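>>> Here is my input, please return the structure:
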Amino acid sequence: MLEARRLTRRFGALVANDAVDLAVRAGEAHALLGENGAGKSTLVKMLYGLLQPDAGEVYWRGAPAALPDPRAARALGIGMVFQHFSLFEAMSVAENVALALDVPEPLPRVAERLAAVSRAYGLPLEPGREIWRLSVGERQRVEIVRCLMQDPRLIILDEPTSVLTPQEAEGLFGTLDRLRTEGRAVLYISHKLEEVRRLCEAATILRGGRVVAACDPRAESAASLARMMVGAEVGAARRAEGGDDAGPVRLSVHALSLPPDEPHGVGLQDVSLELRAGEVLGIAGVAGNGQDALFAALSGERIAPAADRIILDGAAVGREDISARRRRGAAFVPEERLGHAAAPRFRLSENALLAGHATEGFAPAGFIRRSRLLGVVDRVTAAFDVRKGPRDPEARALSGGNLQKFVVGREILRGPRLLVVCQPTWGVDAGAAQVIRQAILDLARGGAAVLVISQDLDELLEITDRVAVIFHGRLSAALPTGWTTREEIGLLMGGATPAEAA
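A predicted model of the protein is given here:
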């Protein structure tokens, strides 16, 4: 169906794709694998008409294809779901979908079709709801449904399950399986190698912009796929021993309730938890069940009703803002890296200034010490293997995984006593995920308390000492990770009581 022959794309001195060959057949799910910065996104942007190759050709159904822009790609039957969202936040779901349609339709008709398609694919959406009111997981659903409404013959999916629960991901896989039986093709980018093995029967692997291997992922293990991607063995994170030997309580939350910050949102209802020094506590849950409100309350982006609702190292901080909590040794990594954790058009050094101006002495007497900021960029780059071109690029110039490594590394290298991190390995490759998870475990081993909010159950089971589940703004009691299973956590995520889950 689609063939790329020796596609090459340069950005100055950087060769992002070097004579890449790729063939995707009708009815096939084809994985495109590689570590962060390997050239995957550049390749698919050329296939979708967003970038033009410097050399090479694209063939569609055996004939040369000109792809000057995405509209031309869609006209052929190529659809794409991007890793980073491209949505207008002030507009509704239906309005965003209507804007993407090449043949205009009346908005009521769009809303009707959208509701039907979203129900059929198990990705429920409210057509009239504004994008800014949606969780990250719900925004991902909008992107997927918007693509499917274009009736594509080839669907390019860039990390589509990174913010979906296992149940939602299985629903998506079922949809993709049905589409393949209709003769459609899927080009699938993911760092979740087990789901690649479950979904795909072919894989092309990039490293450094070149094709280094092609295989049937069903005949490989996740470890062998990771080895082909990074060129070396990728081991599991070495988990710290012992929640039972954890230190004193570092963070406690007492009966914290917060109203939703918008009419369709989810607030917090009587949330309580304790987190000790040296411990990693995981918070699981389906997207949109109050994770945003919990993170905002812990970080100081939302103020608690009373100071003593949140206690940090013995101090009542519920009424303090984020800078005051940072001065007490707390660090925070929000879910959305581009826009929340980092300003896209600011350089990495400027983003370091935004995050650390209150605590790191970057601007004594009001004068910014640029050399110190660049030193932070260099240290994070070295410690977390952040792949980038210039020394201090804009945040938006980094691939998603490399920006995630920078954001997490920026906070961890501060040596905080408390780290609250949301979706720590969203969209990063196996090697980078291991680096981030190991850094979290090492931080806890050094005496910090770490709270991890994640929809990746494998991640939570790998690195946490205890895990709790948030559902409709209520937090379950935390269970020792070694005594629970994916099935029990999944039932709690679906609203079962602890007795029913057991």
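
>>> drop to CA atoms for contacts and neighbour counts, all remaining ones
Fine.

>>> for Gln423, what are its contacts?
By CA atoms under 8 Å, 6 or more residues apart in numbering, the residues touching Gln423 are 334-335, 452-456.

>>> now it: how far from Met149?
29 Å (CA to CA, to the nearest Å).

>>> now Val376, what's its secondary structure?
Three-state assignment for Val376 (DSSP: H, G, I helix; E, B strand; the rest coil): helix.

>>> That one: how many residues sit nearby?
20 (other CA atoms under 10 Å).

>>> now Arg5
With other CA under 10 Å as criterion, Arg5 counts 15.

>>> For it, give me its contacts.
Arg5 makes contact with 19-22, 56-59 under the criterion CA under 8 Å, 6+ apart.

>>> Which of those sits closest to Leu67?
Val58 (8.3 Å; CA to CA).

>>> Distance-wise, check the closest one relative to Glu3.
6 Å.

>>> re earlier: now, the contacts of Gln423 that are in strands?
Residues of these located in strands (DSSP state E): 452-453.

>>> Format the contacts of Gln423 as CSV; extra columns: neighbour count and distance to Glu170.
Below are those laid out as CSV (neighbours: other CA atoms under 10 Å; distance: CA to CA, whole Å):
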residue, neighbour count, distance to Glu170
Pro334, 22, 26
Glu335, 22, 22
Val452, 23, 23
Ile453, 27, 21
Ser454, 25, 18
Gln455, 24, 14
Asp456, 20, 13
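
>>> Tell me the one of the contacts of Gln423 nearest Phe362?
The closest of these to Phe362 turns out to be Pro334 (CA to CA; 22.0 Å).

>>> Proceed likewise with the subsequent sequence, for comparison:
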Amino acid sequence: MKTLLTIEGLTKAYPGVIANQDVSFTIAEGEVHALLGENGAGKSTLVKMIYGLVKPDSGRMVLHGQTYAPTEPRAARAAGVAMVFQHFSLFDALNVAENIALGMENPPPQGQLAAKIRAVSETYGLPLDPSRMVGDLSAGERQRVEIIRCLLQDPRLLIMDEPTSVLTPQEVQILFTTLRKLSAEGTAILYISHKLEEIRSLCDRATILRRGQVVGSCNPRETSAAELAEMMIGAKLQPPRRMDKTPGDIVLQVDDLVLTPADPFGTHLRNISFTLRSGEILGIGGVAGNGQDELLAALSGEALTTSGAITLRDQPIGHLGPSARRRIAVLSAPEERLGHAAAPDMNLTENAVLTGAIRERLTAGGFLKWPAARAFADRIIQTFDVRTPGAQNTARSLSGGNLQKFVIGREVLQRPDILVVNQPTWGVDASAAAAIRQSLLDLASDGAAIIVISQDLDELLEISDRFAALNEGRLSPPRPAQGLGMEEIGLMMGGAHGMEVAHV
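Predicted coordinates for the structure are as follows:
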């Protein structure tokens, strides 16, 4: 295949860290090329240089045989490079066509644009109604908006960052069909994902980064997921260890829980009921935007329910706020790690105090016990291998995976009886994900009851005792996780409630 993009010796350094060092590789026309690496390996910096968001310190790029040095994303798009980011940049209060127009240099009249959106979306199997409000779309449909916005630019290189993290198994297959069609037409795709089996299924070639440097390349179809992970981390990845243990007595019971969200684009929780036993992990799957945030808020006490009951060992706790629930060992870790789980500009000691003050006794007489707080933060950093110079560093300074380890570690080390976590391994690498999952399994083996809300189905099936699906604010009856197939889970996540009931 003919080379589309050549990267030669790209280097980018920030104060105290070299993000990329002498990175070189090529991408061919029509190739689906995976970019793999741990959190902090330099993937984000590299694609930002390709897309014109970051200027390299040295090195060069050649696109279509011409020197390529974009000074901003507009220049990259003009050269035929488009990017779908992991976090969507859409306005809920605007419709699909209006959102797409905002990303165009010279958008045509709305009528013409709507016709183009319909034509392109149907051509690539991603049907979209240009008049629908984005706030009413599912996460999978929102991603379609981002992809169609890129396809309208007729890109020769499409960069995709964690594109399947919010999709059902069926939506993943639709996306892959679209990407294969684009590839067959000559569009190159640079694909970033931590889901290694997806990489093996989709990608023609992979370049592996470690600590900012290229450490290898391979054909992922001829390489096992374990081998890919080992190349990324430079060591053998240990499988999770779980003890065979029968769950104990029921410790948490939720009956007909109803919640009206404060956010006008939030999801109403509708008559949610389930039980949770000590030592058990209940996995809850679902496409983003189906009530995950609202469920965590209801269970943590951040939002008080409209009706229904939450009982802990037969004692009602639905009226209690977050601090009161922490006192009785009901802890939580939300999905948004930077801004919700952690304050970006506070250091790690201060962030440890935010949720650990009560159970770790970090206050006395209304004053903070700073030595104890620093010791708690240091214990989190050491126990969970958080890569940071020290507890004096801000949360913002950590990579996503390291901040996630800190957030989960902060809750696990407080010895909860009930722990509710949303997206515990969101966007983290294989090594960090394995460490987080192992900490949850160890906590359950010690008798804690855990609810894991996640869009990573492989993760849920790996660590859960029972599985339930959340769809449009309704929870399917939990079922034993062992033996569940992806097709069946996909139907549950898509709202086939009658099917789940028939199996209970």
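
>>> which ones are touching the residue nearest in space to the middle of structure 2?
Residue closest to the mean C-alpha point of structure 2, counted by CA atoms, centre = their mean, is Trp426 at 3.1 Å. Remark: with contacts taken as CA under 8 Å, 6+ apart, Trp426 of structure 2 is in contact with Glu335.

>>> Would you double-check that it falls in a strand?
No: under three-state DSSP, Trp426 of structure 2 falls outside any strand and is assigned coil.

>>> quick one: the helices in the stretch 101-250 of structure 2?
If DSSP state H, counting those that start in this stretch is used as the criterion, the helices of the stretch 101-250 of structure 2 fall at 110-123, 139-151, 169-184, 196-202, 225-233.

>>> residues in structure 1 aligned with the last one?
Structural correspondence for helix 225-233 of structure 2: residues 222-230 of structure 1, per TM-score structural alignment.

>>> how close does that stretch sit to structure 2?
By mean CA distance after the TM-score superposition for structure 1, the fitted stretch 222-230 of structure 1 averages 0.6 Å away from its aligned residues in structure 2.

>>> distance between that stretch and the chain's centre?
20 Å (CA atoms, centre = their mean, to the nearest Å).

>>> what does stretch 221-236 of structure 2 give?
With CA atoms, centre = their mean, you get 21 Å for stretch 221-236 of structure 2.

>>> Please point out which parts of it sit buried.
By 16 or more other CA atoms under 10 Å, the buried positions in stretch 221-236 of structure 2 come out as 221, 225-226, 228-233.

>>> One more: stretch 393-403 of structure 1?
Applying 16+ other CA under 10 Å to stretch 393-403 of structure 1 flags 394-403 as buried.

>>> could I get those residues as CSV with secondary structure and distance to Gly171 of structure 1?
Listed next are these as CSV, based on DSSP: H, G, I helix; E, B strand; the rest coil; distance: CA to CA, whole Å:
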residue, secondary structure, distance to Gly171 of structure 1
Glu394, strand, 36
Ala395, helix, 33
Arg396, helix, 31
Ala397, helix, 33
Leu398, coil, 31
Ser399, coil, 27
Gly400, helix, 25
Gly401, helix, 25
Asn402, helix, 29
Leu403, helix, 29
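
>>> among these, which two are most distant?
Glu394 and Gly401 (14.7 Å).

>>> on that earlier part again, mind filtering the contacts of Arg5 of structure 1 down to those shared with structure 2?
Checked against structure 2 using both residues aligned by TM-score structural alignment, their matches' CA atoms under 8 Å, these keep these contacts: 19-22, 56-58.

>>> Next one: the spatially most distant residue from the centre of structure 2 from Leu46 of structure 2, what distance?
In structure 2, the residue that sits farthest from the middle, by CA atoms, centre = their mean, is Gly365; the gap is 40.0 Å. For Gly365 of structure 2, the distance to Leu46 of structure 2 equals 50 Å [CA to CA].

>>> Ala433 of structure 2 too?
Noted for Ala433 of structure 2: a distance of 22 Å to Leu46 of structure 2, by CA to CA.

>>> what about the strands in the stretch 151-300 of structure 1?
Ranges of strands in the stretch 151-300 of structure 1, per DSSP state E, counting those that start in this stretch, are 154-158, 185-189, 202-207, 210-215, 249-258, 268-276, 280-284.

>>> Mind checking these for the one nearest to Gly339 of structure 1?
Of all these, strand 154-158 comes closest under CA to CA, at 19.0 Å.

>>> Aligned to Thr481 of structure 1, what sits in structure 2?
Thr481 of structure 1 maps onto Ala481 in structure 2, by TM-score structural alignment.

>>> Which residues are in contact with the aligned partner of Ile189 of structure 1 in structure 2?
In structure 2, the residue matched to Ile189 of structure 1 (TM-score structural alignment) is Ile192. Contact partners of Ile192 of structure 2, counting by CA under 8 Å, 6+ apart, are 34-36, 159-163.

>>> Then Arg302 of structure 1?
For Arg302 of structure 1, the contact set (CA under 8 Å, 6+ apart) comprises 293, 296, 321.

>>> for Ile50 of structure 2, same thing?
Neighbouring residues of Ile50 of structure 2 by CA under 8 Å, 6+ apart: 70, 76.

>>> In structure 1, what sits opposite it in the alignment?
In structure 1, Ile50 of structure 2 lands on Leu47 (TM-score structural alignment).

>>> separation between its match and Gly27 of structure 1?
In terms of CA to CA, Leu47 of structure 1 sits 18 Å off from Gly27 of structure 1.

>>> ok, now how distant is Thr379 of structure 1 from Ala433 of structure 1?
If you look again at residue 379 of structure 1, you'll see it is Arg, not Thr. Distance, Arg379 of structure 1 to Ala433 of structure 1, by CA to CA: 18 Å.

>>> okay, the two: which has more neighbours?
The residue with more neighbours, out of Arg379 of structure 1 and Ala433, is Ala433; 23 against 17, by other CA under 10 Å.

>>> where do the helices sit along the stretch 301-450 of structure 2?
322-327, 348-356, 370-383, 400-412, 430-445.

>>> follow-up on the earlier one: among the helices of the stretch 101-250 of structure 2, which is nearest Gly212 of structure 2?
Closest approach to Gly212 of structure 2 among those (CA to CA): helix 225-233, 11.2 Å.

>>> which strands and helices sit next to that closest one?
Under the contact definition 3 or more CA pairs under 8 Å, 6 or more residues apart in numbering; DSSP states H and E, helix 225-233 of structure 2 sits against strand 32-37, helix 196-202, strand 205-210, helix 430-445.

>>> JSON lines for the ones you listed, including distance to Ile418 of structure 2?
Shown next, in JSON lines, are those (distance: least, CA to CA, whole Å):
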{"stretch": "strand 32-37", "distance to Ile418 of structure 2": "33"}
{"stretch": "helix 196-202", "distance to Ile418 of structure 2": "31"}
{"stretch": "strand 205-210", "distance to Ile418 of structure 2": "36"}
{"stretch": "helix 430-445", "distance to Ile418 of structure 2": "10"}
